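Peer 1: Here is a sequence with its predicted model. Questions after.
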Amino acid sequence: MVRHTLEYHKNPHNTVNRYKHQAVYSLTTIHTLINTTPVLHVSFTPSPDDPFPVILPMIGQMGSFDHPSRGVGEVLDCYLHGYVSSRVMNLARRKEGNGKGMPVCIAATKVDGLVLSLTPNSHNYNYRSAVLFGHAQLVSSPEEKLYAMELITNSVVPSRWQHTRVPPNAAELSSTSILRIKIDSGSAKVREGVPLDEKGDMEDEDVLGKVWTGVVPLYEVYGEPVPGPYNRVEKVPEHVEGWREEVNGSIRGYAVEAAGKDAPVKRREVGEED
């Protein structure tokens, strides 16, 4: 049976207008970017009277409490973790019972390579970025709160929750709040490939002979674990070391592969910006 790839519907908020050929609306791509980015940036408007929007670095993860077996390619919520009396939690608390909740945007970005071209203007990055638009509400159910805390903990290192002292005690639970964001829409933008310069420069032998062009792959590396001062476990557990080796290979492999792909070719569409 053929399974269709789910996508976010395009609307004025999430539609990519520049370089539309690099736009992605696939739930799998967008949710994977959110789940694999250690720090998300969450933006919101604190009040109608405040002239400045607020952007906070937060830890989050996609999931579904009602349907926990759903994969990244299916409809999911985004859970964000924070201190109980933090600004964003207090704002969400004040908006309880007020329609859908507090409007927020969530952004994730990965840089996979430095694209070095013939001219300064044509330099670029290989990158993946995603933005989600939705409404945030505080999680009130103890069961859903524990679900989200486990989900987010395991996003740091898979299976970490079960290898710690759990469940959290009363003080830990009372000091932590969880936001559930119902996603309205989202989009991603992805650039992979070699440099691409203007035709005139690429045919100029003098320029070609003077300027090095190519891609410098860029990727995160998880280093050798360093034991803490009160650690008494002699060997680094497999759920840490095995994951570290696997994810390092995966991240590096993607960046190197992206560096050798063909440059994205712009397909001009009616009404597209230059």
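Peer 2: Looks like it came in fine. Quick caveat: nothing in here was measured; it's all calculated off a predicted structure. Numbering: from 1, shown residues only.

Peer 1: C-alpha only now, for contacts and for neighbours.
Peer 2: Will do.

Peer 1: three-state assignment of the closest residue to Thr109 other than its chain neighbours?
Peer 2: Closest residue to Thr109 apart from its sequence neighbours, by CA to CA, 6 or more residues apart in numbering: Ser129 at 4.2 Å. Three-state call for Ser129 (DSSP: H, G, I helix; E, B strand; the rest coil): strand.

Peer 1: Tell me the spacing between Ser129 and Ile55.
Peer 2: From Ser129 across to Ile55, the span is 16 Å (CA to CA, to the nearest Å).

Peer 1: The two: which has the busier surroundings?
Peer 2: Neighbour count, other CA atoms under 10 Å: between Ser129 and Ile55, Ser129 has more, with 21 against 17.

Peer 1: got the contact list for that one?
Peer 2: By CA atoms under 8 Å, 6 or more residues apart in numbering, the contact set of Ser129 is Leu33, Ala107, Ala108, Thr109, Lys110, Ala188, Lys189, Val190.

Peer 1: got another, please set it beside the one above:
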Amino acid sequence: MTGSPSTPTTYAPTPRTTGSRARERMAYDRELVHSILDEGFLCHLAFVRDGAPVVLPTLYARVGERLYVHGSTGSRPLREAGQDSGMPVCVTVTHLDGLVLAKSTFHHSVNYRSVVVHGRAHQVTDHEERLMALDAIVDSAVPGRAEDSRRANAKELAATAVVRVDLEEVSAKSRAGGPSEEPEDLELPYWSGVLPVSPVYGTPIPADDLAPGTPLPDYLTAR
């Protein structure tokens, strides 16, 4: 799903999405936000429970201008998302691209790309939308896997919660490049530069009870 031709190319900044530091790293470009979200599948979902902040790591997928987030029906906060007004949340996604090593400890940093989404989470109750969202969440982690799996049955669906958050109050932030050095530190005898970081997938390990002769799917050999 993509936006219509009339969809703005940027998200409108709000007080919550306007950074107080390093504002030059902030961006609201819709395509950039989508690309950062689409590259990942793990997010951190933040909300307030009993007056205290809570942050949960969980799986997500973007479908058009919505994020779908996976959870359990036994989770009280996700049950609160079933209320008409929804539940106030903040969702963050971050990719670490490199460790930036400067000549001084003060100027050490990281290269990264991140997206922060503010909004209200609403529980998905429509049956077909839930199935679509769960397929999207599976495919966001392993593209092609949803079609190559049994769909959840009624009992499993009853134990699974899916919430959606509209992409309206959104910002991206990133850093790239080498270290920023103080002029007086340039001649110090310390190595400086960037140590790149990227995810690495290992060799697939078959389940102990996998039927002999079951081939490894192409979508795993391509990773």
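Peer 2: Structure received. Here the structure is a predicted model, which means the values were calculated and not measured.

Peer 1: Need the TM-score between these chains.
Peer 2: TM-score of the superposed chains, computed with TM-score structural alignment, normalised by the length of structure 2, equals 0.91; 218 aligned residues with a CA RMSD of 1.9 Å.

Peer 1: Helices of structure 2, start to end?
Peer 2: Here structure 2 has its helices, by DSSP state H, at 30-39, 76-80, 127-141, 154-158, 218-221.

Peer 1: Could you pull out the strands in the stretch 151-274 of structure 1 for me?
Peer 2: With DSSP state E, counting those that start in this stretch as the criterion, the stretch 151-274 of structure 1 has strands at 176-191, 214-217.

Peer 1: Provide the aligned range in structure 2 for the longest one.
Peer 2: The one in question is strand 176-191 of structure 1. Under TM-score structural alignment, the match for strand 176-191 of structure 1 in structure 2 covers residues 160-175.

Peer 1: Leu195 of structure 2 corresponds to which position in structure 1?
Peer 2: Using TM-score structural alignment as the criterion, Leu195 of structure 2 maps onto Val216 of structure 1.

Peer 1: since we're on that match, how many residues are nearby?
Peer 2: Using other CA under 10 Å, Val216 of structure 1 has 17 neighbouring residues.

Peer 1: and what of the one 4 residues further on?
Peer 2: Residues within reach of Glu220 of structure 1, counting by other CA under 10 Å, total 13.

Peer 1: Now do the contacts for it.
Peer 2: Contacts for Glu220 of structure 1 (CA under 8 Å, 6+ apart) come out as Asn248, Ile251, Arg252.

Peer 1: Are any of these buried, and if so which?
Peer 2: Neighbour counting by 16 or more other CA atoms under 10 Å classes Arg252 among the contacts of Glu220 of structure 1 as buried.

Peer 1: Shared with structure 2, which of the contacts of Glu220 of structure 1?
Peer 2: Of the contacts of Glu220 of structure 1, the subset whose aligned partners also make contact in structure 2 (criterion: both residues aligned by TM-score structural alignment, their matches' CA atoms under 8 Å) is empty.

Peer 1: ok, back up a step: quick check: the match of Leu195 of structure 2 touching His123?
Peer 2: No - Val216 of structure 1 lies out of contact with His123 (CA atoms under 8 Å); the separation is 11.8 Å.

Peer 1: so what's in contact with the two at the same time?
Peer 2: Val115, Leu116.

Peer 1: if we can go back for a sec, the residue nearest to Thr109 of structure 1 corresponds to which position in structure 2?
Peer 2: In structure 2, the residue paired with Ser129 of structure 1 is Ser114, using TM-score structural alignment.

Peer 1: how many neighbours does the residue nearest to Ala130 of structure 1 when sequence neighbours are not counted have?
Peer 2: Among residues not flanking Ala130 of structure 1 along the chain, Ala188 sits closest, at 4.1 Å (CA to CA, 6+ apart). Ala188 of structure 1 has 25 neighbours, counted by other CA under 10 Å.

Peer 1: do you know how far Ala136 of structure 2 is from Glu182 of structure 2?
Peer 2: In this view, Ala136 of structure 2 and Glu182 of structure 2 are 47 Å apart by CA to CA.
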